[in-house]
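Colleague: Okay, here's the prediction I keep looking at, along with the sequence it came from:
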Amino acid sequence: MSISVLGAGAFGTAMAVTLSQNGPVTLWARDAEHVQAMRENGENARRLPGVKLPQNVTVSAEIADALQAETLLLAMPMQKMTGFLDTHSDTLAGKTLVSCSKGIDLSTGQGPTALIRAKVPGARAAVLTGPSFAGDIARGLPTALTLACADHSEELQAELSTPTLRLYRTTDTTGAELGGALKNVYAIAAGTVIGAGLGDSARAALMTRGFAEMLRIATELGARPETLSGLSGFGDLVLTCTSAQSRNFRLGHAIGAGEAFDPSITVEGAATAQALNKLAHTRGLEIPVAAMVMALTEQSISVDEAMQALLARPLKEE
């Protein structure tokens, strides 16, 4: 097995830790000072404090070290992926590139696997997604994820599974990546509901209508409905809409409560809301909840105004 994880955020670090049960793993970070701190402390105190890095996890700031592996997990923000693929397209050709990003590229409207195929045609594109928090994976708590790859690879499924990380495979890469991306938008909405003190009943209604929007746009873009009903769609939606461990939920909670939010924290749902509304507009789809999320994150509408806009929509059949 030859695996590197590109990106030393919380999730990338957690995947390096759990995959080290199967063999040596290289964990790459672009910040040399961050790498040095991880080597000295034996943990990623900046992103995943309290989790020790096993001895067979090699931390490096040299991209050449990481690119020697045949299977590369791209654990980087979605909006950074285009630049990375462009810069290293020649070296990445022929490798298996597994995106761990949950989002839609703002400049192209593409998900990660489509972006990989466009930028590195010679690579094998896959996506790893589903309901998970980095801390749970790193501490060996039972977690199930979706691995989507066009060739339905049992070999890759086995390579990325561990005794506590169970992967279910699918060939529906579109559905898997859209489920992972879109649920972040509705997690912001759910956090806003709770932060504003609107209650759990309102959150349940929001999640249900949000899931209907997810199905509407994902199937329009070619996803299979059953994929959205699985781990990468409904499962991930439930997790991120109900836990303060979710960065998207925390952003929404801050918006609802009228509190400041740390701008250094990557929250994919804000950018995804913009991309989602562009897609919906071009295809004539109604996604009122996602539209309110975009307006809230852009600070062009207040929480009260968003709530009133949604409640004032015409009554209709479910």
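Modeller: That came in fine, so what should we check first? Note that the structure is predicted; figures quoted are calculated from it, not measured.
Colleague: Going by C-alpha atoms from here, please, whenever you check contacts or count neighbours.
Modeller: OK.
Colleague: Pull up the gap between Gly252 and Thr240, please.
Modeller: 11 Å (CA to CA, to the nearest Å).
Colleague: let's bring in a second one:
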Amino acid sequence: MRLAFMGTPEFAVPSLDALVAAGHEVVAVYTQPPRPANRGKKLTPSAVQTRAEELGLPVHSPLTLRSAEAQAEFAALKLDVAIVAAYGLILPQAILDAPTHGCLNVHGSLLPRWRGAAPVQRAILAGDRTTGVMVMQMEAGLDTGPVRATTEVEIGTKTTGELTAELAELGAELMVIVLQDMAAHPAVAQPEEGVTYAAKIDKAETRIDFAVSAQIIERQIRAFNPAPGAWFEYEDERYRILEAQVIPAQPQICSKVLDDLLTIACGTDSIRPTLIQRAGKPAMPTTDLLRGKAIPQGTILL
């Protein structure tokens, strides 16, 4: 098929690679413009732009698709279909209608659960047992379009980084299957019940509140790994917990350090960090960190 690909983060790269490998004619790649990144705030191209340029594909980075000029340029591509994966711009109706078969989206949840910006993180935070990836026929509403294909996976103890990578690969495979025979994968309307929204992660959510249960905190740690990280403060310094174990415990003062392994009392049970990152330092096993920076038993953490 003659298509355009629209995506920005690493999640979208496997879909772009799969479409090229399957022999589709990718005539344009749309992605977000380069953004300031890292400490130097140097303008850095998106993961999709980097990969598209490696593949020799033309890249477009409009600030908006609402202008008549951008819509005319898109329509002039005379596409069979547009494939969208975490692009980051709202597609106006003129864009949705331009390709012969419309726009298909790779979405990392089991719609209608977790429509919106952060479906993987929200599924982990909520303690969902499963999630998945879907190929959806896009329409004007937020992830409201009918679904053409679904793959479901167990969440288990996966982090957002691990689960996102898995869903990206599965979504790429699913999209190729759908494009091979769209008639065999008709668009089926989403059920009206079970709708939830995956709001963007607010920075305030990433600070650990040890008054809640250790189980909730463990999910928070996995949901915010690799970024932005769930954290606490000690001596005015921020510590990001990247991995942790739930340890059964008798009631204690919440946020109290219970032993020399940095086991921390919570509202229910306790949490023991196993991989931790001090501000400005690399991540390391907690035992290694404590050899260089002790956090004594009995300390009350913020």
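Modeller: Sure thing, it's come through. None of these values were measured; they are calculated from a predicted model.
Colleague: Could you quantify their similarity as a TM-score?
Modeller: TM-score for the superposed chains, counting by TM-score structural alignment, normalised by the length of the second structure: 0.38, backed by 189 aligned residues with a CA RMSD of 6.2 Å.
Colleague: wouldn't Leu97 of the first structure be in contact with Arg117 here?
Modeller: No - using CA atoms under 8 Å, Leu97 of the first structure is not in contact with Arg117, being 9.8 Å away.
Colleague: before we move on, the earlier item: overlap of the contact sets of Gly252 and Thr240 of the first structure?
Modeller: Here Gly252 of the first structure and Thr240 share the contacting residues Ala187, scored by CA atoms under 8 Å, 6 or more residues apart in numbering.
Colleague: Between those two, which has more neighbouring residues?
Modeller: Gly252 (32 against 26; other CA atoms under 10 Å).
Colleague: Which helix or strand contains the more buried one?
Modeller: According to DSSP states H and E, Gly252 of the first structure maps onto helix 247-257.
Colleague: Likewise for Val98 of the first structure?
Modeller: Going by DSSP H and E, Val98 of the first structure is in strand 96-99.
Colleague: doesn't Leu242 of the second structure fall inside a strand?
Modeller: Yes - assessed by DSSP: H, G, I helix; E, B strand; the rest coil, Leu242 of the second structure belongs to a strand.
Colleague: how much space between it and Val29 of the second structure?
Modeller: Where Val29 of the second structure is concerned, Leu242 of the second structure sits at a distance of 34 Å (CA to CA).
Colleague: quick one, which of those two is more surrounded?
Modeller: Shown here are Leu242 of the second structure and Val29; by other CA under 10 Å, Leu242 has more neighbours (27 against 24).
Colleague: List the buried residues in the top helix by length along the second structure.
Modeller: Assignment by DSSP state H gives helix 160-180 as the longest helix of the second structure. For helix 160-180 of the second structure, the neighbour count (16 or more other CA atoms under 10 Å) marks 160-161, 163-176, 178-179 as buried.
Colleague: other SSEs contacting whichever helix or strand comes after that helix?
Modeller: Once the chain leaves helix 160-180 of the second structure, the next helix or strand it forms, by DSSP H and E, is strand 197-198. Applying 3 or more CA pairs under 8 Å, 6 or more residues apart in numbering; DSSP states H and E, we find strand 197-198 of the second structure packed against strand 115-116, helix 119-125.
Colleague: most tightly surrounded among those?
Modeller: With neighbours defined as mean count of other CA atoms under 10 Å, those peak in mean count at helix 119-125, which reaches a mean of 24.
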